[in-house]
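Peer 1: here are the coordinates; sequence isn't available:
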C-alpha cells in the first residue's frame, strides 16, 4: 500500500474569517487584519488574496499599503480564529481519526489518509476535494491542499504547486518531485531551507534540489553536519518521519517562556516593570503546570540597531516556581546585564529544563513555610483568574503607567482576543 498524506491550509486564514463574518467574499474583498491602535508601523497579520494580487506583501506594514486603496482594516480577534480552527478540526475528525491528524499551525494540518481511501472508495485527490468542499460550505473558507507519498512531499506540493492549480490541489511522489521541482528556484521555497542555509548551499555551487542530489555526500556532511541528512533525503523527495513518530515524540528538555515586543521605546526603569510583570506571569504558568526550574534566562532587545541584544542566564541554588525567588532572580539578571541608557523594545524570559514539581528544592534563605504559602496563594490566584478572567486579580505594579499586564491579559498570542463584530 502506498502511503498518502495531505496537508490542508486555509487561504489567508485570519483575513478570510473577517470577510466571512462581514458577509464579504474572501477571494475578492480588500481587507487587512491589523491593530491600528498600536502604531502606524504595525504589521498586518494577514491580507486577502485580492490585495496580494495587487502586489502587496502579506506581512506588510500599514503604511506600505497604497494610500489610494479603499480597503477594510479589521482588528485581530484571536479567540475567533482559534474557535474557527477548532471547527475545522471537527470537520477533519468527521473523515479521519485524531491519531491520523497532526495540527501543524492554526491554519494548517497534516492528515494521514492512507487507510481511509479504500473505505471511502476515493482517491486522495477526490477526498481532498470533499473535505475542502465541506470547509467552504460550512464555514465559507477556501482551502488549498498538498498531497504526497510522505509528509515532506505533501508540504512541498502545498507550498510550491497547489496555489497554481485550478482546484488548489497538487500531488507529488518521488518521481514527479524530481521531474517538477529539481530545477525550481529559489531553494528557500522548500520546507526547512532558510536564507542562511541557502547562502551556504549557493557558496558551494548548489542552487537547486537537483544540485544537492548530485553533490558529493561526504562534502555535504563536512559542511552541514547532521543537517546534511535532511538535505540529502529531501533533495530526493524522501522523508522517513511518519505520523506515528510525530505523535510519539517527546522533547527531552522542556522550558516555559514568555516574550513581547513593546509598543514604544521603554527606558531602563520602565522595562524593569515589564520584566517583573513577566516574572509574575511565568510563575503563575509554572505553578499551573506543576513544574519547577533552577535555570532562568533573560533577553533584552534595544530600539537602536547599533546596539546588539543582550542575553543573560543564571543558575538558582534551588529548583522552584516561587514568584518570590523568580522575581528576585530576574531583577538581578536585568540589573547586571541590561544597558541603562539605550531605549528598550523587546523583552523575553524563560525557565529552562523544567521538572515536575516533585523535584522542588527549598532554599536556605527562604523559610519553607513562606514558600509553601506563596504556592498556595499562586494556586488561588490561578483559580480565580481561570474563573473570572486574567484581570480579576492584579498587582500594584500592573497599574503603573509603564505596566502593560492588564492589556496583555486580554490578548491571545500577543494580539487582541477580540469580540463578535
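Peer 2: That came through fine. In this text the structure is predicted, and so the values were computed from the model without any measurement.
Peer 1: use CA for all of it now, contacts and neighbours both
Peer 2: OK.
Peer 1: Counting neighbours, what do you get for residue 246?
Peer 2: Neighbour count for residue 246, taken as other CA atoms under 10 Å: 10.
Peer 1: again, but for residue 5
Peer 2: 26.
Peer 1: measure residue 337 to residue 72 for me?
Peer 2: 44 Å (CA to CA, to the nearest Å).
Peer 1: and what of residue 162?
Peer 2: According to CA to CA, residue 162 stands 28 Å off from residue 72.
Peer 1: can you check residue 16 too?
Peer 2: The value you get for residue 16 to residue 72, if CA to CA is used, is 12 Å.
Peer 1: Residue 266 too?
Peer 2: Noted for residue 266: a distance of 31 Å to residue 72, by CA to CA.
Peer 1: and what of residue 233?
Peer 2: Distance from residue 233 to residue 72, by CA to CA: 44 Å.
Peer 1: Residue 304 too?
Peer 2: Distance of residue 304 to residue 72, computed by CA to CA: 33 Å.
Peer 1: swap in residue 324?
Peer 2: According to CA to CA, residue 324 stands 46 Å off from residue 72.
Peer 1: do the same with residue 317
Peer 2: Counting by CA to CA, the gap from residue 317 to residue 72 is 54 Å.
Peer 1: again with residue 178
Peer 2: 42 Å.
Peer 1: More neighbours: these two, which one.
Peer 2: residue 178 (18 against 15).
Peer 1: Against that first model, consider the following:
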C-alpha cells in the first residue's frame, strides 16, 4: 500500500482454495484497473465459498472436461460436490475422485516453502548500449564474484558456467562451458566467463550481460588425489579469503569490498 503496487492475494487452509480465492479477487477488481484484493476463506467455509463458482474454476477442469460436466447438468462447483463420488469416478477415472475432493474444498498437497535451486545467476542491464571491453570485463568479474559467494553461502558447487549477452537489437546470445570438476571458486568462474566473452563477443554493442552457473551439487569441492602441498596451502588461503569476503559483504553489503583486476 505504501508503494502503491498492485497486488492480489488468496488466503485459505490449502493451496487449491487459496489459488481460486486469488482468482476470484482478481476478477472482482474493477475492469481496467490492476488487481488489488485480498480474499480470505475462513476455515470450514471452503465448500461454501466454492459452491457458486463455475466448474471451470477447479484445477484440472479444461474446456473438454467442463463440456462433459455440463452435459451431466453440473454447472457449478457445488453441483460437482453434490454428485455421487462413485459416479464421477466411473465416468472420469482417478480424475473423477480428484474432482469430488476438490469440489468439497479438500486438498492435501503440502506447501513447499523451499525449493532447491537449479541455477544461480546475476545479470546487468546497462542504461545505454556499450562496447567498452574493460567495462564489460569489470561487470563480469563482479557478477562472477556474486555468483561464487552465493554458491558458498548455500554450500554448493557448480559444474557449468554460462555467459549471456544481449545485443543492441535485443537479440540474446548464450554460451556455456563445463568444468572438469565442480567448483565454487570465484577465480575459476570468472576466468571461464571471460573466456566465453572472448569467444562470443566481437565488439558489438551490448545492452545486457549475465553470468550464471548450473549443475549444482551439495558438498565440498572434490579434491585431486595428487594435490601438492603448495597447491593445498594456496587453496586453503583462498578459502579463508572468501570466508572473510563473505563476512564483510553480509555485514556491510555486496559493494563493501571487491577484488581488483589481476596484473
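Peer 2: In hand now; what should we look at? Bear in mind that the values here come from a model prediction, so they are computed numbers and not experimental data.
Peer 1: so where in the first structure does the stretch of helix or strand residue 158 of the second structure belongs to end up aligned?
Peer 2: Element membership for residue 158 of the second structure (DSSP states H and E) is strand 156-167. Using TM-score structural alignment, strand 156-167 of the second structure lines up with residues 291-302 of the first structure.
Peer 1: from the middle of its chain, how far away would that stretch be?
Peer 2: Computed by CA atoms, centre = their mean, to the nearest Å, the chain-centroid distance of stretch 291-302 of the first structure equals 20 Å.
Peer 1: Then stretch 112-119 of the first structure?
Peer 2: Centre-to-centre, stretch 112-119 of the first structure and its host chain are 29 Å apart (CA atoms, centre = their mean).
Peer 1: Please apply the same query to stretch 182-190 of the second structure.
Peer 2: The answer for stretch 182-190 of the second structure is 22 Å, by CA atoms, centre = their mean.
Peer 1: That stretch aligns to what range in the first structure?
Peer 2: Stretch 182-190 of the second structure lines up with residues 319-327 of the first structure when matched by TM-score structural alignment.
Peer 1: how long is the matching stretch end to end?
Peer 2: End-to-end distance of stretch 319-327 of the first structure (CA to CA): 14 Å.
Peer 1: Quick one: residues in contact with that stretch.
Peer 2: Contact with stretch 319-327 of the first structure is made by 276, 279-280, 283-284, 286-287, 291-294, 357, 359-362, 371, 374-375, as judged by CA atoms under 8 Å, 6 or more residues apart in numbering.
Peer 1: Ok, stretch 340-359 of the first structure next?
Peer 2: For stretch 340-359 of the first structure, contacts defined as CA under 8 Å, 6+ apart pick out 253-268, 271, 274-275, 278-279, 282, 290-304, 319-320.
Peer 1: Next, the buried residues of the strand or helix carrying residue 143 of the second structure.
Peer 2: In this structure, residue 143 of the second structure is located in helix 133-153 according to DSSP H and E. Judged by neighbour count (16 or more other CA atoms under 10 Å), helix 133-153 of the second structure contains these buried residues: 136-137, 139-152.
Peer 1: which of those residues lies closest to residue 57 of the second structure?
Peer 2: Nearest to residue 57 of the second structure among those is residue 150, at 39.8 Å by CA to CA.
Peer 1: what sits against the residue nearest to that closest one when sequence neighbours are not counted?
Peer 2: Closest residue to residue 150 of the second structure apart from its sequence neighbours, by CA to CA, 6 or more residues apart in numbering: residue 120 at 7.7 Å. By CA under 8 Å, 6+ apart, the contact set of residue 120 of the second structure is 147, 150-151, 212-214.
Peer 1: Aligned counterpart of residue 120 of the second structure in the first structure, please.
Peer 2: Residue 120 of the second structure maps onto residue 256 in the first structure, with residues paired by TM-score structural alignment.
Peer 1: could you pull out the helices for the stretch 151-263 of the second structure?
Peer 2: Using DSSP state H, counting those that start in this stretch, the helices found in the stretch 151-263 of the second structure span residues 186-200, 229-252.
Peer 1: Could you single out the most deeply buried of those helices?
Peer 2: helix 186-200 (a mean of 18; mean count of other CA atoms under 10 Å).
Peer 1: on average, how far is it from the matching bit in the first structure?
Peer 2: The superposed helix 186-200 of the second structure is, by mean CA distance after the TM-score superposition for the first structure, a mean 1.2 Å from where its aligned residues fall in the first structure.
Peer 1: so how far is that helix from its chain's centroid?
Peer 2: That offset, for helix 186-200 of the second structure, works out to 24 Å (CA atoms, centre = their mean).
Peer 1: And stretch 163-172 of the first structure, by the same measure?
Peer 2: Centre-to-centre, stretch 163-172 of the first structure and its host chain are 25 Å apart (CA atoms, centre = their mean).
Peer 1: ok, and for it, which residues are buried?
Peer 2: Those would be 163, 168-172, for stretch 163-172 of the first structure by 16+ other CA under 10 Å.
Peer 1: just stretch 77-89 of the second structure next, same as before
Peer 2: Quick answer for stretch 77-89 of the second structure (16+ other CA under 10 Å): 77-81, 85, 88-89.
Peer 1: Look up how far residue 148 of the second structure lies from the residue nearest to residue 150 of the second structure.
Peer 2: Distance of residue 120 of the second structure to residue 148 of the second structure, given as CA to CA: 9 Å.
Peer 1: do the same with residue 186 of the second structure
Peer 2: Distance from residue 186 of the second structure to residue 148 of the second structure, by CA to CA: 5 Å.
Peer 1: do the same with residue 212 of the second structure
Peer 2: 10 Å.
Peer 1: do the same with residue 24 of the second structure
Peer 2: 43 Å.
Peer 1: Measure how buried the corresponding residue of the first structure for residue 258 of the second structure is and give me the count.
Peer 2: Aligned counterpart of residue 258 of the second structure in the first structure: residue 394 (TM-score structural alignment). Residue 394 of the first structure has 13 neighbouring residues, counting by other CA under 10 Å.
Peer 1: which residues sit in contact with residue 394 of the first structure?
Peer 2: residue 406.
Peer 1: element containing residue 125 of the first structure?
Peer 2: Per DSSP H and E: residue 125 of the first structure is located in helix 124-139.
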